[in-house]
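Asks: Here's my sequence, what's the structure:
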Amino acid sequence: MSASTPPLQLHNIGGRRAYAVWGAAMAVYVLGVFHRTSLGVAGLIAADRFHITAAQLATFTVVQLLVYAAMQIPVGVLLDRFGSRPLLITGLLLMTAGQLWFAFAGTFGVGLAARILIGGGDAMVFVSVIRIVALWFRVRQTPLLTQLTGQLGQLGAIAASFPLSFALRQFGWTPSFLAAAGIGVVLAVVLVFVLKDSPYQGTPQEPIRVRAVASTLRTTWGTPGTRLGLWSHFTSQFSVTVFTLLWGFPFLVRGQGLSEGTASALLIIMTITAMTTGPVLGGLVGRFPYQRSRLVLGIVGSIATVWAVVLLWPGRAPLPLLVLLVMVTALGGPGSMVGFDLARTFNPQHRIGSALGVVNVGGFVASLVTMALIGFILDRLAPDGPADYTLDDFRLAMSVQFLFWGLGALQVWRYRHKTLGHLGRTNPEALAALRGGQSLLPGISEHPPPS
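Replies: As a prediction, the model looks like this:
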């Protein structure tokens, strides 16, 4: 069946079955976010357990994200070929095995290998869930469901903040991470019985041929709208990822002098803010698709401004300002979801997996480089480890974020103009549709309705 032939519809779009499929996939994503962010509150314990420096501690998360980012394009190709179901099941099993191994790890090398396994499994989850959204829901539902996917996934971050911190204090390292691994076994059973790739029969799948894959990737990368999505994701996501995954908790406890309980509460506030503002941003994106990249630039400018105030504040920042910091930084999570909506708009359905993979590289590359630089600077300033971190150390280290905000904002502005110019030259009808409030464009992402 060719990519242009409408497939046979078996299930209602946006109905109860669609929500059941999405809910099962979402459960895996929530668990994936928990695994990904678990070092946020366990970092200081991990440093003592493995007897490692700040750079080595950062290596856990950096390598995990490096594996995640490196796998995005291969995962996107596999997603176009095999669909979401096998990738979600495989990803879940890899994360479960990695977390089980991490529960018993006693050395830096073993712990690092376990985090690599977790990163490999995690890489398969999010884009698979977004593909389910794109296939199972109506166009007007997609921006909201994309935002809900990203933000409800942050329930995993909530579980990885105060509850995990409590479990680590009460039960210790191995029982806490062993319980997390056990949840994956239960979810694997749920996926087998509930998850279905598509509401259509015979949804087009791209064969994996080297030349065909290379051609598809060249076309996807050569689409300015794909790179607009990538840079939107790059610019808005990294700060919240760096904060929640690794350096936010030490910054609040060692740098700002907060108790571990207060720092955990701020991480929860951060997550709740992202979850509550995500649907609002999703509604704006769905209503004003022509303004999506401008929304991203506004969010990034707000985050950078509040960080500048906190880092320049004489002495430790007051608690209300730190609350404002985590709430504004949290907007980067919903902002990064705009990148996936841009990928959906400017690519046909049969290339959506590859496009999502390309976009998802952006924020995680920015995150892992930022994390590594922060760890490197802290090691230079406090070579004896976390116990010697000072506020001034964190001021200098966290300032590296401004380099990435500046680069990313410039690229978003640049590719917005490239995308609009390309549409104007090649498909004026699509440009008129975009300006008129449509996010599926004729001749590009719009496809005939199924028979």
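Asks: contacts, neighbours, all on C-alpha from now
Replies: Will do.
Asks: which stretches of the stretch 151-300 of the chain form strands?
Replies: Secondary structure of the stretch 151-300 of the chain (DSSP state E, counting those that start in this stretch): strands located at 200-201.
Asks: list the buried ones in stretch 364-384?
Replies: By neighbour count on 16 or more other C-alpha atoms under 10 Å, the buried set for stretch 364-384 is 364-379, 381-383.
Asks: to compare against the first, here's another:
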Amino acid sequence: MRMDLMLLCLAYVLSQFFRAFLAVLTKVLEIDVGAMPADLAFASGLWFLVFAAMQIPVGAALDKYGPRRTSAILLLVGGGGGAALFAMASTPLHISVAMGLIGVGCSPVLMASYFIFARTYPPARFATLAALMLGVGSFGNLIAAYPTAWAAETIGWRATLWVLAAISAAISVGLWATVQDPAPAEGDAKGSVLDLLKIPALWLLFPLMFVNYMPAAGIRGLWIGPYLSDVFSLTTSQIGQATLVMGVAMIVGTFAYGPADRILKTRKWVIIGGNLLGALGLIGLTLFTDSSAIRAILMMSVVGFCGASFPVLIAHARSFFPEHLTGRGVTLMNLFGIGGVGIMQFGSGKLHSAIAPTSPLLAYQSLFGLLAGLVLLGALIYCFSEDRMD
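Replies: Below you'll find the model as predicted:
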């Protein structure tokens, strides 16, 4: 593993951390800043939507300027600056603005590594390399779980965020110094996202790309905390342990998906099978919402494991991209994947706020049921896609 890829992976650890750590800080942010679950859902959704919106300019920047400048500058300004702003937050609005800025900082790091993989390594290895980067980077999920709860209780959440701001700045400097930009694509071909949208095969992938990451990211990144607190009265430390279990499941799932397409000689059916199993986990959460905390954590772990088809879906789409539009292509798919999570976080916050005052249990049942239905619908449309291997 090259040094530049190792630093990009470390930057992605931060990205995974920032999208998931709010779940652990639910109680302390409510006490110190007055941020309710709906406020945190809004802030989390803003992170995902800003992250998604940035994929279009990030894709253009990767193709034009390369991953070095794109990743280093955005991580320094957005990641470091956003974490510092979060550390000084005194209202829910400050948290939302900080999360949006952090979304800007995190937006290029995974796609920069995918860009390097797509332009430097054999196409048949893209899914494995993409899953490896995603899996190793997902250790940020673990840091955002119990260790964050411990840090918040030991040195305070503000000091924790200041440390993260410093780490973000240090990594950005390392990216500037070490990232190697791939050689430009051969020829003078030019294009835009509009050229990608003219490829019919991609339109059968977009719906599942839009919904496949919603359940794992939405539950792990936010709702696991309020759910386990409201329904089972778990403490911050216990919620940290639960998120740790789900985070491990998501990492294991990513590594399991990585080589599966080459072993089974199919991408389409690997993705369909995994998403159907994830939908079953969501249905279980809907039907047995308050039966047992352990059962709920296990079912959420199934959702996390099966919701890791993200890199294989991008590899499937990658097989349809022209080489000179690689940066725009991978970021377009990421826009759908992360944008779907952002929209769902906004919607889930409103859904929870509307139902929870009269029936907290029904609010979570509605949330899990909606997620199950969306995944099943996306998988149904995806069934008509062309299965393509490199």
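Asks: about what we covered before: looking at the buried residues of stretch 364-384 of structure 1, which are in helices?
Replies: Cross-referencing the buried residues of stretch 364-384 of structure 1 against helices under DSSP state H gives 364-379, 381.
Asks: against structure 1, where does stretch 335-350 of structure 2 fall?
Replies: Using TM-score structural alignment, stretch 335-350 of structure 2 lines up with residues 361-376 of structure 1.
Asks: compared with structure 2, how much does that stretch deviate?
Replies: With mean C-alpha distance after the TM-score superposition for structure 1, stretch 361-376 of structure 1 departs from structure 2 by a mean of 2.0 Å once superposed.
Asks: got it, and stretch 229-238 of structure 1?
Replies: In the superposition with structure 2, the average deviation recorded for stretch 229-238 of structure 1 is 2.5 Å (mean C-alpha distance after the TM-score superposition for structure 1).
Asks: Please identify the buried residues of that stretch?
Replies: 229-238.
Asks: same thing with stretch 71-83 of structure 1?
Replies: Buried residues in stretch 71-83 of structure 1 (16+ other C-alpha under 10 Å): 71-83.
Asks: Now render these as a markdown table, adding secondary structure and distance to Glu429 of structure 1.
Replies: Shown next, in a markdown table, are these (DSSP: H, G, I helix; E, B strand; the rest coil; distance: C-alpha to C-alpha, whole Å):
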| residue | secondary structure | distance to Glu429 of structure 1 |
| --- | --- | --- |
| Met71 | helix | 36 |
| Gln72 | helix | 32 |
| Ile73 | helix | 30 |
| Pro74 | helix | 33 |
| Val75 | helix | 33 |
| Gly76 | helix | 29 |
| Val77 | helix | 29 |
| Leu78 | helix | 32 |
| Leu79 | helix | 30 |
| Asp80 | helix | 28 |
| Arg81 | helix | 31 |
| Phe82 | helix | 33 |
| Gly83 | coil | 31 |
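Asks: Reformat these as TSV; add distance to Leu100 of structure 1.
Replies: Output for those, formatted as TSV (distance: C-alpha to C-alpha, whole Å):
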residue	distance to Leu100 of structure 1
Met71	22
Gln72	24
Ile73	27
Pro74	25
Val75	23
Gly76	27
Val77	29
Leu78	26
Leu79	26
Asp80	30
Arg81	30
Phe82	27
Gly83	27
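Asks: Which one of these is nearest to Gly98 of structure 1?
Replies: Using C-alpha to C-alpha, Met71 comes nearest to Gly98 of structure 1 of the buried residues of stretch 71-83 of structure 1, at 16.4 Å.
Asks: Kindly check the end-to-end length of stretch 47-65 of structure 2 for me.
Replies: With C-alpha to C-alpha, to the nearest Å as the measure, stretch 47-65 of structure 2 spans 25 Å from end to end.
Asks: Give me the neighbour count for Gly174 of structure 2.
Replies: Neighbour count of Gly174 of structure 2, defined by other C-alpha atoms under 10 Å: 17.
Asks: Alignment lookup: it to structure 1.
Replies: Matched by TM-score structural alignment, Gly174 of structure 2 corresponds to Val190 in structure 1.
Asks: That match and Ala27 of structure 1, how far apart?
Replies: According to C-alpha to C-alpha, Val190 of structure 1 and Ala27 of structure 1 sit 10 Å apart.
Asks: cool, and Ile303 of structure 1?
Replies: Ile303 of structure 1 is 29 Å from Ala27 of structure 1, by C-alpha to C-alpha.
Asks: Compare those two (neighbour count), which wins?
Replies: Neighbour count, other C-alpha under 10 Å: between Ile303 of structure 1 and Ala27, Ile303 has more, with 24 against 18.
Asks: Would you check how far apart the more buried one and Phe402 of structure 1 are?
Replies: Counting by C-alpha to C-alpha - Ile303 of structure 1 and Phe402 of structure 1 are separated by 10 Å.
Asks: how big's the offset between the host helix or strand of Leu49 of structure 2 and structure 1?
Replies: Leu49 of structure 2 belongs to helix 37-53 when elements are defined using DSSP states H and E. In the superposition against structure 1, helix 37-53 of structure 2 averages 1.4 Å from its aligned positions (mean C-alpha distance after the TM-score superposition for structure 1).
Asks: Pull up the aligned stretch in structure 1 for that helix.
Replies: Using TM-score structural alignment, helix 37-53 of structure 2 lines up with residues 54-70 of structure 1.
Asks: what does that stretch contact?
Replies: 39, 43, 46-47, 111-112, 115-120, 122-123, 245-246, 360-362, 364-365, 367-369, 371-372, 375-376, 378-379, 385-386 (C-alpha atoms under 8 Å, 6 or more residues apart in numbering).
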